[in-house]
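# sequence plus predicted model, see below.
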Amino acid sequence: MDLQDKVVLVTGGSGGLGEQLCYEAAKNGAIVVVCARRINLIGKVKEQCERLSGKDAFAFQLDVAQPESVEAMLNKVQTEIGRIDVLINNAGFGIFDDFVSFDMAKAYQMFEVNVLGMMVLTQKVALMMLESNSSGSIVNIASMAGKMATPKTAIYSATKFAVLGFSNALRLELKPANIHVMTVNPGPVATHFFEQADPSGNYLENLGNFVLEPDKLAQAIIRGVKKHKREINRPHLMQVASQLYTLFPHVGDWLAGGLFNQK
């Protein structure tokens, strides 16, 4: 898939991986639509995308947990741009804590953002693609936590397991319409995500070389979009561990509760 002049919409695009995905899409000649709640930050991302692509870019405020916000944003897209060729569902957050003491109000919020809001937006964009009889791509940023849960990620892992299950079924449903669905399962990425997930900062420090750089991961994701890959898993060692988890559950529990349990 050539991204030249394609419209790429990225949620959670105000910083971290989402911001880097916007820049990488722009470098490939895409018309980038930056969406996030933090309207004070998406303007600078839009401007940098325009510098990188030499094309117009757009910035729209979006709270994926609010259906009316999704509707308002898509109305602006249809009015000002007209279509979406690639949707990258990147918005999400996590909190690492023991389940028995977890604030269930936060659990509801996590499902609203990571799962339900993503589904609402994806359904509307998929319908737009189907109605225009155009091919397209949908990218859902899941997590290695959706393949191999570790202690203190019960709620977060549950949301990402849901994203994976949803994506796998959606891929089969949309394939006849030439709409491609790709899932991305990263391990820990060096972004502001962990300011909320693990305020102590110990998790990233303990993981060392397992931590991914957002710009390099963004490059791999955009390459995956262009090549219509089914799934991207990083880092590779965690991918191997997740496969062991499926094939040898007892070994998987040992890895999840030991080597990869750094919280």
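Received, thanks.
# make it CA atoms for all contacts and neighbour counts henceforth
Noted.
# how long is stretch 83-102 from one end to the other?
In stretch 83-102, first residue to last residue: 41 Å (Cα to Cα, to the nearest Å).
# give the buried residues for it.
Of the residues in stretch 83-102, 83-97 count as buried by neighbour count, 16 or more other Cα atoms under 10 Å.
# kindly report the same for stretch 38-58.
Neighbour counts over stretch 38-58 (16+ other Cα under 10 Å) mark 38, 41-43, 45-46, 48-50, 52-53, 56-58 as buried.
# before we move on, back to that, the buried residues of stretch 83-102 in strands, which ones?
Residues of the buried residues of stretch 83-102 located in strands (DSSP state E): V86, L87, I88, N89.
# quick check: the third one vs V139, distance?
The spacing between I88 and V139, counted by Cα to Cα, is 5 Å.
# what does the first one give?
When distance is defined by Cα to Cα, V86 is 8 Å away from V139.
# again with the last one
Counting by Cα to Cα, the separation of N89 from V139 is 6 Å.
# double-check that G224 belongs to a strand.
No: using DSSP: H, G, I helix; E, B strand; the rest coil, the assignment for G224 is helix, not a strand.
# quick check: closest non-adjacent residue to it.
Leaving aside its sequence neighbours, G224 sits nearest to I232 (Cα to Cα, 6 or more residues apart in numbering; 7.3 Å).
# looks like M110 contacts G94 (just checking).
Yes: here M110 reaches G94: they are 6.9 Å apart, a contact under Cα atoms under 8 Å.
# what ranges do the helices span in the stretch 151-263 of the chain?
With DSSP state H, counting those that start in this stretch, the ranges of helices along the stretch 151-263 of the chain come out as 154-174, 193-197, 202-207, 214-226, 236-247, 249-257.
# show me which positions of the fourth one end up buried.
In this case it means helix 214-226. Per 16+ other Cα under 10 Å, helix 214-226 contains these buried residues: P214, D215, L217, A218, A220, I221, I222, R223, G224, V225.
# now that helix: how far from the chain's centre is it?
Remark: helix 214-226 is offset 12 Å from the chain centroid, using Cα atoms, centre = their mean, to the nearest Å.
# got it, and the longest one?
For helix 154-174, the gap between its own C-alpha mean and the chain's C-alpha mean amounts to 12 Å (Cα atoms, centre = their mean).
# equivalent analysis for the shortest one, please.
Between the centre of helix 193-197 and the centre of its host chain there is 15 Å, according to Cα atoms, centre = their mean.
# repeat that for the fifth one.
Helix 236-247 has its C-alpha centroid displaced from the chain centroid by 21 Å (Cα atoms, centre = their mean).
# just give the nearest non-adjacent residue to L3, would you?
Nearest non-adjacent residue to L3, counting by Cα to Cα, 6+ apart: A30, 5.3 Å away.
# okay, now that neighbour: neighbour count?
The tally of other residues near A30 (other Cα atoms under 10 Å) stands at 29.
# against that first model, consider the following:
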Amino acid sequence: MNSKIQGKTIIITGASGGIGERMAIKAAESGANLALIARRTPLIDGLAAKLRDQYGVKVVGYPLDVRDHEAVAKAFREIKAEFGPIHVLINNAGFGIFKEAHEVSFEEVKGMIDVNVLGLMACTGEVLPIMKEQGYGHIVNIASQAGKFASPKSSAYSASKHAVLGFTNGLRMEAKRYGVLVTAVNPGPIATDFFTIADESGTYVKNVEKFMLNPDKVADKVIHALFTSKREINLPRWMNTGSLFYQLFPGVIETVGNRFFFKK
């Protein structure tokens, strides 16, 4: 529970499943009103109805593909008209494909960049002027440990998350002047349906299943951090330690960990 978000309006993209759905539930438990964005209309509408009935908060689903920038602008205008002030944006929409660089198609690379990076930027661009005028707000960008530490079979996905972290770090310094908080969330592998696309063979999930994060715990960490000055949320801690060591000793880590990295 986070009493700071009671009665506040929170937008969550990619809210129809995985940690997006879990964050929506946790936020509704804390009394927040929600604008939920996702491509899958039946799922987003079903979740909105469930949360309204169970928690008595205002929840509206907005079917939207964040790759469509004109549709993003239209949807955010509708959200502003429906809810008024927007207090939190959680940019969660994203996907990954784990293939070696010569195997991933240009269309797949473009898809990841369009959703993970440009869609995130488009949504941020819509709320930032609102939050600037209000003098407060919180933007949370779901990145990845892959954005800190690239590994084989995730070169394109890691590139997209590197971009998210670069954007987030710059945005944080810009937004601070207006009273707007910015947090990056860098999880390792989470036990969600993310891997139905990222890992079609199931090999990666099989190899790292015992290390996978519980989506409810990740969601709880994010919701609990809202309206705090948390710069980053890094999960799990041991993986983030590995990312820090990689930044200091990249050659050593690449040599020692080479066999493990190819478990994707």
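Here it is on my side, so go on. Small disclaimer: the values here were computed from a predicted structure and weren't measured.
# which parts of the stretch 51-200 of the first structure are strands?
For the stretch 51-200 of the first structure, applying DSSP state E, counting those that start in this stretch gives strands covering 58-61, 86-89, 136-141, 179-186.
# now the ones you listed in a markdown table, with distance to N209 of the first structure?
Shown next, in a markdown table, are these (distance: least, Cα to Cα, whole Å):
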| stretch | distance to N209 of the first structure |
| --- | --- |
| strand 58-61 | 34 |
| strand 86-89 | 26 |
| strand 136-141 | 21 |
| strand 179-186 | 14 |
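# closest one to V70 of the first structure among the ones you listed?
Among the strands of the stretch 51-200 of the first structure, the nearest to V70 of the first structure by Cα to Cα is strand 58-61 (9.3 Å).
# can you check which part of the second structure the closest one sits on?
Strand 58-61 of the first structure corresponds to residues 60-63 in the second structure, going by TM-score structural alignment.
# ok, and for the matching stretch, which residues are buried?
V60, G61, Y62, P63.
# roughly how far out does it sit from the chain middle?
From the chain centre to the centre of stretch 60-63 of the second structure is a distance of 17 Å (Cα atoms, centre = their mean).
# before we move on, what about stretch 42-49 of the second structure?
Relative to the mean C-alpha coordinate of its chain, stretch 42-49 of the second structure is positioned 19 Å out (Cα atoms, centre = their mean).
# average distance between that stretch and the first structure?
Compared with the first structure after fitting, stretch 42-49 of the second structure has a mean deviation of 1.1 Å; criterion: mean Cα distance after the TM-score superposition for the first structure.
# what residue in the second structure is paired with V113 of the first structure?
Correspondence of V113 of the first structure to the second structure, assessed by TM-score structural alignment: V115.
# burial of that match, as a residue count?
By other Cα under 10 Å, 22 other residues sit near V115 of the second structure.
# and F260 of the first structure, by the same measure?
F260 of the first structure sits with 18 neighbouring residues when counted by other Cα under 10 Å.
# my read: it touches A149, true?
No: judged on Cα under 8 Å, F260 of the first structure makes no contact with A149 at a distance of 9.6 Å.
# pull the contacting residues for the residue mapped onto A93 of the second structure from the first structure.
Taking TM-score structural alignment, the alignment pairs A93 of the second structure with A91 from the first structure. Contact analysis of A91 of the first structure by Cα atoms under 8 Å, 6 or more residues apart in numbering lists T11, G12, G13, G18, A36, V64, V113, N114.
# how close does A91 of the first structure get to E112 of the first structure?
Using Cα to Cα, one obtains 11 Å as the distance from A91 of the first structure to E112 of the first structure.
# what residues do these two have in common as contacts?
Common contacts of A91 of the first structure and E112 (Cα under 8 Å, 6+ apart): V64.
# show me the contacts for L213 of the second structure.
The neighbours of L213 of the second structure, taking Cα under 8 Å, 6+ apart as the test, are G188, P189, I190, A191, L235, P236.
# ok, 10 Å please
Listed by Cα atoms under 10 Å, 6 or more residues apart in numbering, the contact set of L213 of the second structure reads P187, G188, P189, I190, A191, T192, L235, P236.
# still contacting in the first structure, which of those residues?
Retained in the first structure (both residues aligned by TM-score structural alignment, their matches' Cα atoms under 10 Å) from the contacts of L213 of the second structure: P187, G188, P189, I190, A191, T192, L235, P236.
# please pick the buried ones from these.
Buried among these (16+ other Cα under 10 Å): P187, G188, P189, I190, A191, L235, P236.
# dump those to JSON lines, plus distance to E78 of the second structure.
As requested, those are exported to JSON lines (distance: Cα to Cα, whole Å):
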{"residue": "P187", "distance to E78 of the second structure": "31"}
{"residue": "G188", "distance to E78 of the second structure": "34"}
{"residue": "P189", "distance to E78 of the second structure": "34"}
{"residue": "I190", "distance to E78 of the second structure": "32"}
{"residue": "A191", "distance to E78 of the second structure": "33"}
{"residue": "L235", "distance to E78 of the second structure": "34"}
{"residue": "P236", "distance to E78 of the second structure": "37"}
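# distance between stretch 59-70 of the first structure and the chain's centre?
The chain centroid and the centroid of stretch 59-70 of the first structure are separated by 16 Å under Cα atoms, centre = their mean.
# same deal with stretch 196-213 of the first structure?
For stretch 196-213 of the first structure, the distance to the chain centre is 18 Å (Cα atoms, centre = their mean).
# and it, what's buried?
Going by neighbour count (16+ other Cα under 10 Å), the buried part of stretch 196-213 of the first structure is A197, D198, Y203, L204, F210, V211, L212.
# so what's the fifth one closest to, chain neighbours aside?
What it means is F210 of the first structure. In space, and not counting its chain neighbours, F210 of the first structure is closest to P235: 6.7 Å by Cα to Cα, 6+ apart.
# check contacts around that neighbour.
For P235 of the first structure, the contact set (Cα under 10 Å, 6+ apart) comprises M144, N185, P186, G187, P188, V189, N209, F210, V211, L212, L217.
# now swap in A24 of the second structure and tell me
10-13, 15-17, 30, 32-36, 47-48, 51, 59, 90, 219, 223.
# that one matches what in the first structure?
Taking TM-score structural alignment for the superposition, A24 of the second structure sits opposite C22 in the first structure.
# if I look at that match, how far off is L52 of the first structure?
Going from C22 of the first structure to L52 of the first structure by Cα to Cα gives 10 Å.
# quickly list what's touching both of these two.
Listed as contacting both C22 of the first structure and L52 by Cα under 10 Å, 6+ apart are A30, K46.
# include distance to V77 of the first structure when you put the helices of the stretch 151-263 of the first structure into CSV, please.
Shown next, in CSV, are the helices of the stretch 151-263 of the first structure (distance: least, Cα to Cα, whole Å):
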stretch, distance to V77 of the first structure
helix 154-174, 22
helix 193-197, 27
helix 202-207, 37
helix 214-226, 21
helix 236-247, 36
helix 249-257, 42
